[in-house]
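Engineer: predicted model, plus sequence, below.
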Amino acid sequence: MTFHHNLKEYADLIVQVGLNLQQGQYLQIQTTTDTLDFTRLVVDAAYEVGASHVDVQLSDPYMTRSFYDHAPESSFEDVPKWIAHQRDEIIDRQGALLWIDAEDPDLLEGVDASKISRQQKASSLLLKRYRKAVMNDEITWSIAAVPSKKWAMKVFPDLSEEQAIQALWEKIFEVVRIGSGTAVSQWKTHIENLNKRADYLNSRNYTALHYQAEGTDITVGLPEGHIWMSGSSVSDRGVAFIANMPTEEVYTAPSRTNVSGYVTNSKPFIYQGNRIDGFTLHFEEGKIVNVTAEHGEDLLKELIATDEGATRIGEIALVPFDSPISNADIIFYNTLFDENASNHFALGEAYPTTLSGGKQMSEEELIAADVNVSLIHEDFMIGTVDMTIDGIGKDGTKEAIFRNGNWANAIE
C-alpha cells in the first residue's frame, strides 16, 4: 500500500467506522490548520457515504498562543456565544462531530495556569448542553489524529522534521490498523474482543477494584448499577460509533465517594498544550486531599479547582500493558494515544452511559447514585508493567483482574 492509499484508508475508516456516518447526516469537523490536506480527504470520504453537509471549523496554533499571550485578562472568562450555537447545530440536526487532532504538546508551555483554567471553565459552562450530548451519546462523535510538525518533533526529537513526520504517520497507521486494506474488518474483530472483556467484568459485578504498583496503592469503589463498556458506543438514533480512534480500553464509572489511597501517573499528562508529569494524587472518601507534581503542579491544582467534581474521579479504564500502542514503545505526548497504552483514570465527570439508567438522570440524581458530575473530564495514565488489579466481590473476596500489567489468565 502506498502512503496515499494509507491516507485514503484512514479517512474512510474514520468516516465509516469511527463516525459510522449515515446517509443524509450533517457532519461538523473541528481541527487545526496543520491538518488541512488530510481533512480534505475526510470531507471527500464523508460526501462519498452521503453526508448532507460537511462544515469544517479551523483553528490555528499560532493564533491560539497569541490569544493567551496578548489578550486582556477579561477575555479568559469570556467565550463568544456563537461557539455554543455552532455546537448546538450538531445536536439539533442529529449530526456527527469529528475532532482531527494535531496538537502541539508544548503549545501553551509557560502560559499563566490561571488563564488556561479560567478559559476552560468559561468554555465548559457555555457548552454545557453540547458536553451533555457528548457524554450521553446523543450524537455520534469521534476523535482521530494526524501529525503536525511540532508534535512529530516532540515524539522524535532526534530525527529531521521530514523524518519525524513520516515516523509518526507510520506509528499512527500501525496502531489504527492501516496498511493492509482490511482496517474495517480488523476493527470489527477488535471491538468484538473488547466487548467480551466488558461482558466478563459486568458478569462479575465487583464492588471495588484494588490497584497496586510502584507509586500506586488505591482502592476504587464501584457504584451499584455500574456498566463496563468498550470503545464502541451507540447513539440515541441507534448508530454504533467509536469515539476514540484508536481504542484499547474497557471502562466504567467509579464511585464518587468511595476512593481511598494514592495513585501516580505513568505517562505525561498533556493538558491544553502543557505537560503535567511526575504527579501523585492522594484520595480520601473519593476526594483528592493532596497533590504533588514534578512538572506543571500549578496547572494541575488549577484544573482540580475547577469545581467540586474536579477533585474526584469520573472514569476508570483498563488497558493491558501488552497492547499495540504500548508496544509501539514511544510516548505520543497525546492523550488519545497514551491513554490507550495504559490503564487510566479521568478526573471529573462520569459518562452517564456507564450507569444503568444514567442517561435519563439529572445531575442531582447522578450524584445521589454515587456517580460524579463536573465541568471537566480529563484522562491521565497510571498503568505500568508491574501493575496488579484485584476485583473485590460483595462478600469481600478478591479475584485477579490484572497481573504484571496485563489481563489475568482467568479473564483471557
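Structural biologist: Cool, the structure landed. Note that the structure is predicted; figures quoted are calculated from it, not measured.

Engineer: all contacts plus neighbour counts: C-alpha atoms, from now on.
Structural biologist: Noted.

Engineer: mind checking the SS state of residue 16?
Structural biologist: At residue 16 the chain is in helix, as set by DSSP: H, G, I helix; E, B strand; the rest coil.

Engineer: who's in contact with it?
Structural biologist: Taking C-alpha atoms under 8 Å, 6 or more residues apart in numbering, we find residue 16 in contact with residue 49.

Engineer: separation between it and residue 174?
Structural biologist: According to C-alpha to C-alpha, to the nearest Å, residue 16 stands 18 Å off from residue 174.

Engineer: what comes up buried for stretch 374-390?
Structural biologist: For stretch 374-390, a neighbour-count test (16 or more other C-alpha atoms under 10 Å) marks 374-384, 387-390 as buried.

Engineer: of those residues, just say which sits nearest to residue 205.
Structural biologist: Of all the buried residues of stretch 374-390, residue 205 sits closest to residue 390, with 12.7 Å by C-alpha to C-alpha.

Engineer: check it against this one:
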Amino acid sequence: MDERLQEHAEIIVDHCTRVEPDDNVLVQAPTEAEDLGVAVMEKLGDIGATATLNLGSSRASRAYQLAMDDDDWETPEHVLAMAKETDVSISIRADSNTFESSDVPPSTNQARQKEMRPLMDEMMDKRWLLTQYPAPGNAQDAEMSTEAYADFVFNAVNKDWDEQEAFQANMVEILDDADEVRIVSGDTTDVTMSVSGNPTKNDWAEHNLPGGEVFTAPQPESVEGEVLFDMPVMVQSREITNVRLVFEDGEVVEHSADKNEEVLTSVLETDEGAKRLGELGIGMNRDIDQFTYNMLFDEKMGDTVHMAIGRAYDDTVGEDNEVNQSAVHQDMIVDMSEDSRIEVDGEVVQRNGTFKFEDGFEDEA
C-alpha cells in the first residue's frame, strides 16, 4: 500500500477526529476509495475503537433517486438511529464518474435534501471528517493524470498542520474583533457584511481534510451588494458558471448564471435560509495551487474567497446572534489574485491575494 495512504489515514484518525478506544466510529466511502477505507479501518483497529465501514455506490444512489417519487421521500429513521449512536463519522469521497447523478432532477435533490436535514443535523453534532481519495474520475475533472492528481491530493493533505494553524491564526485574529467585512474584486464584486459577535474558525483539518481556510458567518440580514463567483461550481453533478448574486437586507433579490441557471434557482428555492449567506471563508492553503472542480480543495486555495448560501455552522455564530438555518450549504468561489482586496473595518488586510502579515503586501499597493 502507498505509504502516503497510511499517513493520510493516521492524520484522519489521530489529528482530525482524535479517535479514542471507546468510540463508535462510522466510516463511509465509495468503492473507489476502498484502499483508504482499509487503511483507516486498520488504524481504528490498532486503537481498539468500535468501527463500521460502509462502502457505497454512486450508481446505486442514482438508481434509487430516479425511482423515487418526490412526494415519497422520508427521513431514514434507521440511519438516524445509527447516527445517534455514532461518536465519530468519517466520510471519504472518490468518483469514477463525477457526473453520475447529473440526470437526477433538481426537484428530486431538493426533496431529498429536506428529508435528510435531521440526519445532517445529527451528524454535525458529532466529531466528523470529510476527505478525498485520489480517484480517476476526480483526476479527470482536474485535467490531470491519476498519478499527478494523487501527488496533488497528498501534498495538500499530508502536511504540517500545526504550522498551517499558526499561519492562519494571523487572519483569525484580524476577523475575530471585526465588525464589517468588504470583498471587492474588479468591477463585478463589491459586497459588505457584518460579522460582529461571530467567532472566526481556524480550519487546520479538524473537519475537512485538507483544511486550509479561516471562516465565519455573516449576520444574515447584513449582507449588501453584488458578487460574481468567477470560478465554476458543481451542484447536483452539474456545472454552474459565473454565478451572480445581488443581496439586499441579506437576501438574494437577483441571481443569474451563464450555465445551468435553473439548478442555481432550485437551490435558492429550497427554503428561506437558502437565499441568505451562511458562511464567509478565506482560502489559505498554498499547496492547493490550481482549480480542480472539487470544492473540498478549491475553497481552501490560496488567493480566493468563498461564500456559502444556506446553513451557517453553529460554532461560527455568537450566542446573541441569529443562526441562518437551511437544508443546503453551497459554497461558491471568487478569485482574489488580481484587482481585488479584502477590507476589515475600512482597513485593507489582503490585496491581490497577499495578506498584510506577509512579505510583499506593500508591493501590491
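Structural biologist: Cool, got the structure. These numbers were taken from a predicted model, which means no experiment stands behind them.

Engineer: ok so, going back, between the buried residues of stretch 374-390 of structure 1, which sits nearest residue 9 of structure 1?
Structural biologist: residue 379 (28.4 Å).

Engineer: the closest one -> structure 2?
Structural biologist: Matched by TM-score structural alignment, residue 379 of structure 1 corresponds to residue 331 in structure 2.

Engineer: do I have it right that its match meets residue 308?
Structural biologist: Yes - the pair residue 331 of structure 2 / residue 308 is scored as a contact, 4.0 Å apart, by C-alpha atoms under 8 Å.

Engineer: so in structure 1, which strand runs the longest?
Structural biologist: Ranked by residue count under DSSP state E, the longest strand found in structure 1 is strand 274-284.

Engineer: so that one aligns onto which residues of structure 2?
Structural biologist: With TM-score structural alignment as the criterion, strand 274-284 of structure 1 aligns to 238-248.

Engineer: which stretches in the stretch 101-250 of structure 1 count as strands?
Structural biologist: Per DSSP state E, counting those that start in this stretch, the stretch 101-250 of structure 1 carries strands over the ranges 140-145, 208-213, 216-221, 229-230, 232-234, 240-242, 250-252.

Engineer: where do the helices of structure 2 begin and end?
Structural biologist: For structure 2, the helices defined by DSSP state H occupy 3-10, 34-47, 58-67, 77-84, 106-124, 136-141, 146-157, 161-176, 261-268, 295-298.

Engineer: just put the ones you listed in CSV and tack on distance to residue 239 of structure 2 and mean neighbour count.
Structural biologist: CSV is the format used below for these (distance: least, C-alpha to C-alpha, whole Å; neighbours: other C-alpha atoms under 10 Å):
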stretch, distance to residue 239 of structure 2, mean neighbour count
helix 3-10, 29, 18
helix 34-47, 27, 19
helix 58-67, 18, 13
helix 77-84, 30, 13
helix 106-124, 13, 17
helix 136-141, 11, 20
helix 146-157, 20, 18
helix 161-176, 30, 17
helix 261-268, 9, 18
helix 295-298, 12, 22
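
Engineer: which stretch among the ones you listed comes nearest residue 219 of structure 2?
Structural biologist: With C-alpha to C-alpha as the measure, helix 161-176 is the member of the helices of structure 2 nearest residue 219 of structure 2 (13.7 Å).

Engineer: packing partners for the closest one?
Structural biologist: strand 201-203, strand 213-216 (3 or more C-alpha pairs under 8 Å, 6 or more residues apart in numbering; DSSP states H and E).

Engineer: could you dump these to a markdown table with mean neighbour count and distance to residue 74 of structure 2?
Structural biologist: Putting those into a markdown table (neighbours: other C-alpha atoms under 10 Å; distance: least, C-alpha to C-alpha, whole Å) gives the following:
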| stretch | mean neighbour count | distance to residue 74 of structure 2 |
| --- | --- | --- |
| strand 201-203 | 22 | 33 |
| strand 213-216 | 25 | 32 |
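
Engineer: nearest to residue 25 of structure 2, out of those strands?
Structural biologist: strand 201-203 (21.9 Å).

Engineer: which residues touch the residue most central in space within structure 1?
Structural biologist: For structure 1, residue 336 is the residue whose C-alpha lies nearest the centre (C-alpha atoms, centre = their mean; 5.5 Å). If you count contacts by C-alpha under 8 Å, 6+ apart, residue 336 of structure 1 has them with 143, 144, 244, 245, 246.

Engineer: which one in structure 2 is aligned with it?
Structural biologist: Mapped onto structure 2 by TM-score structural alignment, residue 336 of structure 1 lines up with residue 296.

Engineer: what distance do you get for that match to residue 33 of structure 2?
Structural biologist: Here residue 296 of structure 2 is placed at a distance of 16 Å from residue 33 of structure 2 (C-alpha to C-alpha).

Engineer: try residue 355 of structure 2
Structural biologist: On the measure of C-alpha to C-alpha, residue 355 of structure 2 and residue 33 of structure 2 end up 36 Å apart.

Engineer: same deal with residue 90 of structure 2?
Structural biologist: The gap separating residue 90 of structure 2 from residue 33 of structure 2 is 13 Å, by C-alpha to C-alpha.

Engineer: with residue 246 of structure 2 instead?
Structural biologist: 39 Å.

Engineer: list the contacts of residue 236 of structure 2.
Structural biologist: Listed by C-alpha under 8 Å, 6+ apart, the contact set of residue 236 of structure 2 reads 101, 102, 104, 106, 109, 263.

Engineer: ok, the first one - contacts?
Structural biologist: With contacts taken as C-alpha under 8 Å, 6+ apart, residue 101 of structure 2 has the following neighbours: 58, 59, 62, 236, 237.

Engineer: aligned to it, what sits in structure 1?
Structural biologist: Using TM-score structural alignment, residue 101 of structure 2 pairs with residue 108 in structure 1.

Engineer: and for residue 74 of structure 2, the neighbour number?
Structural biologist: 12 (other C-alpha atoms under 10 Å).

Engineer: distance of the closest residue to it other than its chain neighbours from residue 35 of structure 2?
Structural biologist: Distances taken as C-alpha to C-alpha, 6 or more residues apart in numbering put residue 115 closest to residue 74 of structure 2, at 5.5 Å, once the chain neighbours are dropped. Separation of residue 115 of structure 2 from residue 35 of structure 2 (C-alpha to C-alpha): 31 Å.

Engineer: then residue 182 of structure 2?
Structural biologist: In this view, residue 182 of structure 2 and residue 35 of structure 2 are 44 Å apart by C-alpha to C-alpha.
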